[in-house]
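[1] requesting a structural model of the entry that follows:
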Amino acid sequence: MKMAVFRSRAWLSRAFSSLSSNPLRVCVVGSGPAGFYTAEKMLKANEKAEVDVLDRLPTPFGLVRSGVAPDHPETKIVINQFSRVAKNDRCMFFGNVNLGASVSLKELRDLYHVVVLAYGAESDRVLGVPGEDLKGIYSAREFVWWYNGHPDCRNLAPDLESTNTAVILGQGNVALDVARILLRPTAELATTDIASHALGALEKSSIRKVHLVGRRGPVQAACTAKELREILGLKDLYINIEDADLRKSPVDEEEMKSSRIQRRVYELLCKASTSRPMSPDADQRELHFVFFRKPDKFQESEKRNGHVAAVRFEKTTLKVDSGRQVAVGTGEYDDIECGLVLKSIGYKSVPVDGLPFDSHRGVVPNLRGRVLQATSGDHALLEGLYVCGWLKRGPTGIVATNLYCAEETVASIMEDLSQGPLASLSSLQKPGREGLLELLADRKVTVLPFSAWEKIDSEEKQRGGLKHKPRDKLSSWQELLKVGSE
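    Next comes the predicted model:
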């Protein structure tokens, strides 16, 4: 393997041929939707801008590649738009460059006029419930990365054969994605870009029953109607919702009046409840919506040491607090036996050295994308440093939400260039791309440009064609680096 892909003459020629005499050097860390939308908006907003997009993975596109469900190909079409951005003469993709390991934030700020952090949320919230470290308990993020071929979770190997029941904590879109992958016929998944190791495990899966558990009621379910409709429409799937859980309070009625999405979700759940048969057929898979429960304890198996066997839940009721209905415990408990638990309770961003971070909210303190020096009270800015995406606003929204988020951050950058702290800074010469390439070469970092991704892309599509699927993903670091570096 070549240790420095960036030494390619063709790439170096392109890297430097378009440089103006004094370009605005912009570095975007993270190549998911937030990163690429930021790069696109920046290139359009400033004709002197040279934008470099860094990612710790050898592959671009972030959660579009590793987070979007394999049976949602239409959502991935945005990759075509991002590819056009990456091929822009004033843009360069740096794959396999890890902020904090390959290069520090301070070094990037020294090299570039503007640094935009858009690396998202690559960790998980913790419940803090006894038994949370038992085997068989995973975050939904890990499970999603596993079936999408993310190299960090290639070897997750969840045991799907030793239990027939899974519990999913949470009722948002990610929770529904995970439930759908567990319950969907594998013959349908086989024609998607699901990772081969995951498809093989799902084909041997013994799971026939999935419980989707939420702290609050059906009116407060966090999913969208589109996602809910899709899972309710799976063929030969038995749906169970307790009639008592569908009763609405006057406060629920008021909530639905002000939210068309909540109203539609509730209507779909009611329809699914009334149209179901009394009991499932012997060979049917089952999806149980369980409301008004919060996890109290993960119980260990008596037969499998260190492995989860059940979740103890405390029943909840809703009370209004600061204008919002919150779940409070009732002191009543019940158990759901299971051998697999997936926690879909939220992603969490990870801070890096030199970056202010609000650990409670899991975001970088910012003012319309401008990074603030402190988490509260102090509105002093860190000159030239910005955020976008989940790192800016928290892990919420859909792919397109990042478009508006990027527009706001780029608008702040342009304001600062014309009349703010960047007005004088932008006139200074910065090493930018050349300086970063030199630094990474000295550290013997294998940088994979966008042309390396195109090699990976071509290889995956070729392998996929042999299996009658759109692509067969390379899912190990070794494979990705080898193919990208050839």
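[2] switch to C-alpha atoms for all contacts and neighbour counts from now on
    Will do.
[3] wait, doesn't residue 469 sit right on residue 187?
    No: the pair residue 469 and residue 187 does not pass the contact test of Cα atoms under 8 Å, sitting 11.5 Å apart.
[4] the two - which one has more neighbours?
    residue 469 (17 against 10; other Cα atoms under 10 Å).
[5] quick one: that one from residue 459, how far?
    13 Å (Cα to Cα, to the nearest Å).
[6] thought residue 475 was touching residue 147?
    No: counting by Cα under 8 Å, residue 475 stays clear of residue 147, with 9.9 Å between them.
[7] need the residues touching each of these two.
    With contacts defined as Cα atoms under 8 Å, 6 or more residues apart in numbering, the residues shared by residue 475 and residue 147 are residue 195.
[8] which one's more surrounded, those two?
    More neighbours surround residue 147 than the other of residue 475 and residue 147, with 28 against 22 (other Cα under 10 Å).
[9] grab the nearest non-local neighbour of that one.
    residue 198 (5.0 Å; Cα to Cα, 6 or more residues apart in numbering).
[10] burial count for the one you found?
    Residue 198 sits with 18 neighbouring residues when counted by other Cα under 10 Å.
[11] separation between it and residue 148?
    8 Å.
[12] again, but for residue 461
    From residue 461 to residue 148 the distance is 15 Å (Cα to Cα).
[13] and this one, so I can compare the two:
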Amino acid sequence: MSRVKVAVIGSGPSGFYAVSALLKQCGDPVVDIIERLPTPFGLIRAGVAPDHQTTKNVVRAYSKTAAEAGVSYFGNVSVGKDVSLAELRELYDAVILAVGAPADRKLDIPGIDKPGVYGSAEFVGWYNGHPDYVDLDPDLNTERVVVIGNGNVAIDVARVLVKSPEEMAASDLPGPVADVIHRAPIKDVVVVGRRGPGDAKFTNVELREMRDLDQAVSIVRHEHLPDELPDAVEGRDRRVREKNLQTMEAFAEPGDDQVAGAEKRVLFEFYASPVEVLGEGRVEGVRFERTEVSEGGSVRGTGAYFTILCGLVVTAVGYRTRSFEGVDFDAKSGAILNKDGQVAGNLYAVGWAKRGPSGVIGSSKRDGDEVARMITEAFAREENPEKPGHEGLKRLLQARKVAYVDFGDWQKLDAAEVARAASSEAPREKFLSVAEMLAAIGPKSG
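    Predicted coordinates:
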């Protein structure tokens, strides 16, 4: 019996969990990971905050998976440009879309397109050294930044903007980005949510970090904190929310010494919905409507308005996956239309491409297990002609003169980044463009 041949498009967590599941369930598969950039690991490299190096250690496990027999990496290969999705479906027994949700959901309010307003995907991509956003060049010459959103990404943006150079020394914040952030005159970062503190989507680990900043104090309005959570909030969800509220209680009553000694502030503003970005030529402020939350959980405006003046706005209100020709997209969820992970025929989706942007890094493990089971069962019951798979993709890319990067090339690039770290504390200094990456790898031998 021939070996099942699978192409996994995307090398982030959902992609690697799918590969791992295939190795466990499919006997002796041939799995090719196809990545648009030379660098693997998706949001671990370009989405996880640069000061969260412990979280990034998961790439050690992914690297072991990439080294397994039958697994290959094709970096610097763009599906839709270098090879079509239709071609991959002909080359492989199954194709898995593991492309995450890399695009920002856009707020539909007047002024959202003014200079100085950024989506969190592009802003986080910029401070993480993603090649797509290296030229973003945000103007941080402002004393106040508004971050719209009440999830971990909003907190990440706020924390990175107010941490001192010493606090970021052990991060992989790129040098050119660090120069811009640490020179900025930012005094306040205002994190704004439509709902109240009890509904915020922060994980408590991230929220607690905001208590221990060297040069910044976090502040919550005491009147925004609820006396108790609604009875309908139960179980684990209730425990998580209660922990967050306990943490925020300390933010509502910071000590006088904390406030007096702080150079910067992170202000949490709840019950506020953005209605317009203000400014002549570029952003100068955001107009908000005060909100209230009904017993049933719906949010409604109160008719009371206020303005926060600022010179930079970052919206962290969600993401959507990328589109592929011939693949239906669900605008509501921000995901690819699928049924339990199957998109159509031999095409599958995992992770945020399947579910929309929700959950933590490990949430995609189950998706990988389910899709690997479906592929195994389909391959066992169907009389499939022998597919060219790996060798067919290599021939196609070579014929089109695509300079693809294998995992050994990535390891060479990885070593070069580590070697050029600015200090012994820093884990690496990233190359910020594809051209720089390919130059660091050098010509392929043979």
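[14] sorry, back to before: any residues in contact with both of residue 469 and residue 187 of structure 1?
    With Cα under 8 Å, 6+ apart as the test, residue 469 of structure 1 and residue 187 reach no residue in common.
[15] now do the buried residues in the longest strand along structure 2.
    Ranked by number of residues, the top strand in structure 2 under DSSP state E is strand 299-309. Using 16 or more other Cα atoms under 10 Å as the test for burial, strand 299-309 of structure 2 gives 300-301, 309.
[16] next one: stretch 106-123 of structure 2
    106-107, 111-112, 114-123.
[17] can I get these in a markdown table including secondary structure and distance to residue 320 of structure 2?
    Putting these into a markdown table (DSSP: H, G, I helix; E, B strand; the rest coil; distance: Cα to Cα, whole Å) gives the following:
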| residue | secondary structure | distance to residue 320 of structure 2 |
| --- | --- | --- |
| 106 | coil | 10 |
| 107 | coil | 13 |
| 111 | coil | 21 |
| 112 | coil | 18 |
| 114 | coil | 21 |
| 115 | coil | 22 |
| 116 | coil | 22 |
| 117 | strand | 18 |
| 118 | strand | 15 |
| 119 | strand | 12 |
| 120 | helix | 12 |
| 121 | helix | 10 |
| 122 | helix | 13 |
| 123 | helix | 16 |
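[18] on that earlier part again, and residue 461 and residue 148 of structure 1? Which one has more around it.
    Taking neighbours as other Cα under 10 Å, residue 461 of structure 1 and residue 148 compare with residue 148 leading, 26 against 19.
[19] so who does residue 251 of structure 2 touch?
    By Cα under 8 Å, 6+ apart, the residues touching residue 251 of structure 2 are 211, 218-220.
[20] brain fart, residue 221 of structure 2
    252, 268-269.
[21] structure 1: which residue goes with that one?
    Residue correspondence to structure 1 (TM-score structural alignment): residue 221 of structure 2 is matched to residue 242.
[22] residue 205 of structure 2 now?
    Counting by TM-score structural alignment, residue 205 of structure 2 lines up with residue 226 in structure 1.
[23] ok, that match to residue 123 of structure 1 distance?
    Counting by Cα to Cα - residue 226 of structure 1 and residue 123 of structure 1 are separated by 26 Å.
[24] over to residue 486 of structure 1?
    32 Å.
[25] repeat for residue 350 of structure 1
    7 Å.
[26] tell me which of those two has more neighbours.
    residue 350 (17 against 14).
[27] for the aligned partner of residue 86 of structure 1 in structure 2, which non-adjacent residue is spatially closest?
    Counting by TM-score structural alignment, residue 86 of structure 1 lines up with residue 66 in structure 2. Nearest non-adjacent residue to residue 66 of structure 2, counting by Cα to Cα, 6+ apart: residue 72, 6.7 Å away.
[28] and that neighbour, that's in a helix?
    No: Residue 72 of structure 2 is assigned strand when assessed by DSSP: H, G, I helix; E, B strand; the rest coil, not a helix.
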